[in-house]
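[1] quick one, structure for this:
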Amino acid sequence: MTHQAEFGPDLAEVFGPSHQVRHDSGGPELVQLLTPEGERVEHPEFSFDLDDEAVRGFYRDMVLTRRIDTEATALQRHGELGIWAQLLGQEAAQIGAGRAMRTQDFAFPTYREHGVAWCKGVDPLNLLGLFRGVDQGGWDPNDNNFGLYTIVIGAQTLHATGYAMGMQRDGAVGTGDPERDSAVIAHFGDGASSQGDVNEAFIFAASYNAPVVFFCQNNQWAISEPIERQTRIPLYQRALGFGFPGLRVDGNDVLATYAVTKAALDRARDGQGPTFVEAYTYRMGAHTTTDDPTRYRLSDDVEHWKLKDPIARVEVYLKRNGLADDDFFAGVQQEAAELGAHLREGCKALPDPTPLQGFEHVYAEMTEELAAQRDGYADYLASFEGEGH
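    Okay, here's the model as predicted:
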């Protein structure tokens, strides 16, 4: 037996003749349950076990999440936000993963998980506060089991792994009690997979069999860096090198994303350890509102992926099978319009922070040292009163 056969496939099977990895989304390894044409298909290992009402709910979630994204982008263009991280085209990946969670599961997001935040009950107006610069994330993670947005690329995967290890030590994994058994999901992008923090999180999660799902939204662009420059093999195959399974799911298929993430979370809660889920999708918008994607990618690629729009395929499925009428779709659009108004009015009404607010929420309970610093700074500010400033 040769070393090639012993340790893996022939390199020619993995790499093309020019040593470029095949990153196409097709092939038997892709889990898909709803085609871009809106047709349900079967998969030998995964199935969607919810009813038609749930599918309508997923459609509503995606439409409203896209409206959040659209309104926030417009607010930034009007100078109301300093920046905004767009998610256009990634709605199915986020809603499928978000709805697969149980109440006790904890999500650790990047700065783009607006759809997951929606699923976890975070008021989207709180998301705008961070990008407006009036707070550092205006929600309590303990209220929704949804962590604060992480700006440092990939750092949240270490947070997630540590939290998952804590769940193990609290006896909240593998007990057989569905109300108690818990898991963690860490969201990150293909660019973050190149970070050391992410790979360290993989090592610790595998070593301690931590109940964590690493959910990678492979939107194929790390800002302006294409996926081909980041990896020589499909991302989901990296997991095997760390000792846990990896899966690739059609990230524009909300049914498949839900089914795969649910299975991975169930596995984690049962005490079977981590799973890597690669949601193969595409960032149809810009990386952030400071980015100009026309400088580094082809418009033909964007047009190609528009045909795989995650919302359009569910809409076609619902209409074709008579599962939703015109009143339903009109109602969702009306709700989206009301949500947009809530965001526009609420964003402009967000109060500016006071200097002393920087001392709040540093610790769960303020320390004596921090209180002394706050009081000293308050005295300093008070010294300017009456001077016409």
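
[2] when you work out contacts or count neighbours from here on, use the C-alpha atoms and nothing else.
    Will do.

[3] so D292 touches A286, yeah?
    Yes: contact criterion CA atoms under 8 Å: D292 and A286 qualify, at 6.5 Å.

[4] which of the two has more neighbours?
    A286 (19 against 14; other CA atoms under 10 Å).

[5] all strands of this protein, in order?
    30-31, 106-108, 184-189, 212-218, 221-222, 225-226, 246-250, 275-280 (DSSP state E).

[6] hmm, who's touching the longest one?
    Applying CA atoms under 8 Å, 6 or more residues apart in numbering, the external contacts of strand 212-218 come out as 90, 93, 157, 160-161, 164, 183-190, 193, 205, 251, 261, 264-265, 268, 273-282.

[7] for E335, which of the strands of the chain is the nearest?
    Closest approach to E335 among the strands of the chain is made by strand 106-108 (26.0 Å; CA to CA).

[8] quick one: contacts of the closest one?
    Outside strand 106-108, the residues that touch it by CA under 8 Å, 6+ apart are 145-149, 156-157, 159-160, 183-187.

[9] just the closest of the residues you listed to I83, please.
    Looking across those and measuring by CA to CA, the closest to I83 is Y149, at 13.9 Å.

[10] for the comparison step, fold the sequence that follows:
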Amino acid sequence: MGAEHLPASEFDIEELEQSLVTGDPAAAPPLVQLMAPDGSVREDAKYGPFAAHLDGDALRAMYRDMALVRRFDQEATALQRQGQLLLWPPLLGQEAAQIGSGSALKPQDYVFPTYREHGVALTRGLELSKVLRLFRGVSNGGWDPRENNFHLYTLVLAAQSLHAVGYAMGVQRDGDDAVTVAYFGDGASSEGDVHESMVFAASNQSPVVFFCQNNHWAISVPTEVQSRIPLSNRASGYGFPGIRVDGNDVVAVHAVTRWALERARSGKGPVLIEAFTYRMSAHTTADDPTKYREAVEEEKWRERDPLLRLERYLRSTNTAGQDFFDQVTVEADKLAASTRADVLAMEAPDFEDHFANVYGDPHPLVQEELEWHRQYQAGFAEDNAGRAEGEAR
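    Sure, this is the predicted structure:
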């Protein structure tokens, strides 16, 4: 052993470990909350100023957006149950996390969603019925992402986190004044793509905000099984801040997101936001949550309903009266009716179009498969003609 090394007896492993620990990694950080479940307002010296601009008009607009997207979600669920959609991922209970964060974005910011960010889509100005084109099976996307800086839904878990960081690295090099936001759930946070994304984002100090909606259930697996520490605490391992915010408090979510966006925009690098919320309905319409969670748990969270919370505040402060809530209900029902009409009017494109969208130029293998498909389809026509002839006899 060289002289520069200490003898093993003089090397205190425990002391070294203690020097690397800045606190208990399993300890939950303070939950940022500006509006309690009963509608009362709380002071917060750090994040409160980032919500100071929210006047009565802004708060009413937030309530309206949450109510509209909830009604849209209900209609989409009904359409799926009636066989008009192939599948649907509800967002019931997560409206504040999405409207609060989406409303903090600037037009030049770019969003990379999962498949449940219907509320964020609304804040970006996307016509909501376009979201249903994917779930109707008439489109592989449904909209042009460039029109609203809102990317197509990503059904591959956590893949959008890589896309968000790559886009942010490009923005960084172009010198644009924009931030990307990667939305994902607590279940997706266990995917390797999220880890890789955070490594690259931290290494490059990229302008990206990781927004995790911790709705407590990755389909049937609870968060505590996925992680031994609060999800927001993971950020410190990559070298950037992690914040845990009450995801059912639309004001707090807006404030925290605005803080994170401005931090990233100023060149200080990424932030992880854990919006602590709850999925009140099924993971998708193919899921049965009664198989893995108790009704008492759902009831406990029902009292924390994000719409009910803001309504209590608006009523108690005379910021909105019954006329306002009645008007929102009428508008929401109109949205549901127009959504249903749009879905029922959607027509599937010619199946042969799919073969034309594989390569920019004709490809012999694709042409061969197209010809096979035509012969396959012709076989059905022959069978139907023979069946009709037999019935005529």
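
[11] on that earlier part again, can you list the strands of structure 1 in TSV and add distance to V198 of structure 1 and mean neighbour count?
    Converted to TSV, those look like this (distance: least, CA to CA, whole Å; neighbours: other CA atoms under 10 Å):
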stretch	distance to V198 of structure 1	mean neighbour count
strand 30-31	23	23
strand 106-108	13	27
strand 184-189	9	26
strand 212-218	9	28
strand 221-222	15	20
strand 225-226	18	14
strand 246-250	15	23
strand 275-280	12	29
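
[12] could those go into JSON lines alongside distance to L127 of structure 1?
    Conversion of these to JSON lines gives the following (distance: least, CA to CA, whole Å):
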{"stretch": "strand 30-31", "distance to L127 of structure 1": "31"}
{"stretch": "strand 106-108", "distance to L127 of structure 1": "14"}
{"stretch": "strand 184-189", "distance to L127 of structure 1": "16"}
{"stretch": "strand 212-218", "distance to L127 of structure 1": "20"}
{"stretch": "strand 221-222", "distance to L127 of structure 1": "22"}
{"stretch": "strand 225-226", "distance to L127 of structure 1": "27"}
{"stretch": "strand 246-250", "distance to L127 of structure 1": "27"}
{"stretch": "strand 275-280", "distance to L127 of structure 1": "23"}
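
[13] in structure 1, what residue corresponds to E299 of structure 2?
    Structural correspondence for E299 of structure 2 with respect to structure 1 (TM-score structural alignment): E303.

[14] neighbours of the residue mapped onto D135 of structure 1 from structure 2, just the number please.
    Counting by TM-score structural alignment, D135 of structure 1 corresponds to S139 in structure 2. S139 of structure 2 has 17 neighbours, counted by other CA under 10 Å.

[15] in contact with the closest residue in space to S139 of structure 2 that isn't next to it in sequence, which residues?
    Counting by CA to CA, 6 or more residues apart in numbering, R133 is the residue found nearest to S139 of structure 2 once chain neighbours are left out, at 5.6 Å. By CA under 8 Å, 6+ apart, R133 of structure 2 lies in contact with S139, G141, G142, V343, M346.

[16] how far away from the center of its chain is stretch 1-8 of structure 1?
    Averaging C-alpha positions (CA atoms, centre = their mean, to the nearest Å) puts stretch 1-8 of structure 1 37 Å from its chain's average.

[17] look up how far S190 of structure 2 lies from A67 of structure 2.
    From A67 of structure 2 across to S190 of structure 2, the span is 31 Å (CA to CA, to the nearest Å).

[18] neighbour count: the two, which is higher?
    A67 (21 against 17).

[19] got the contact list for the equivalent of that one over in structure 1?
    Superposed on structure 1 with TM-score structural alignment, A67 of structure 2 falls opposite V63. Residues near V63 of structure 1 by CA under 8 Å, 6+ apart: I311, V332, Q333, A336.

[20] measure V63 of structure 1 to W118 of structure 1 for me?
    Between V63 of structure 1 and W118 of structure 1 the computed distance is 11 Å (CA to CA).

[21] how about R99 of structure 1?
    R99 of structure 1 is 10 Å from W118 of structure 1, by CA to CA.

[22] next: G273 of structure 1.
    Using CA to CA, G273 of structure 1 is found at 27 Å from W118 of structure 1.

[23] leaving out the residues flanking it, which one is nearest to the residue positioned nearest the centre of structure 1?
    Structure 1 has E113 as the residue nearest its centroid, 4.0 Å off, counting by CA atoms, centre = their mean. The shortest distance from E113 of structure 1 to any non-neighbouring residue, by CA to CA, 6+ apart, is to Q94 (6.8 Å).

[24] counterpart of that neighbour in structure 2?
    Taking TM-score structural alignment, the alignment pairs Q94 of structure 1 with Q98 from structure 2.

[25] coming back round to it: residues near the residue nearest to E113 of structure 1, how many?
    The burial count for Q94 of structure 1: 31, using other CA under 10 Å.

[26] which residues are in contact with it?
    Q94 of structure 1 sits in contact with E113, H114, G115, V116, where contact means CA under 8 Å, 6+ apart.

[27] how about the helices in the stretch 51-200 of structure 1?
    52-77, 91-99, 114-119, 124-132, 141-144, 155-169, 196-207 (DSSP state H, counting those that start in this stretch).
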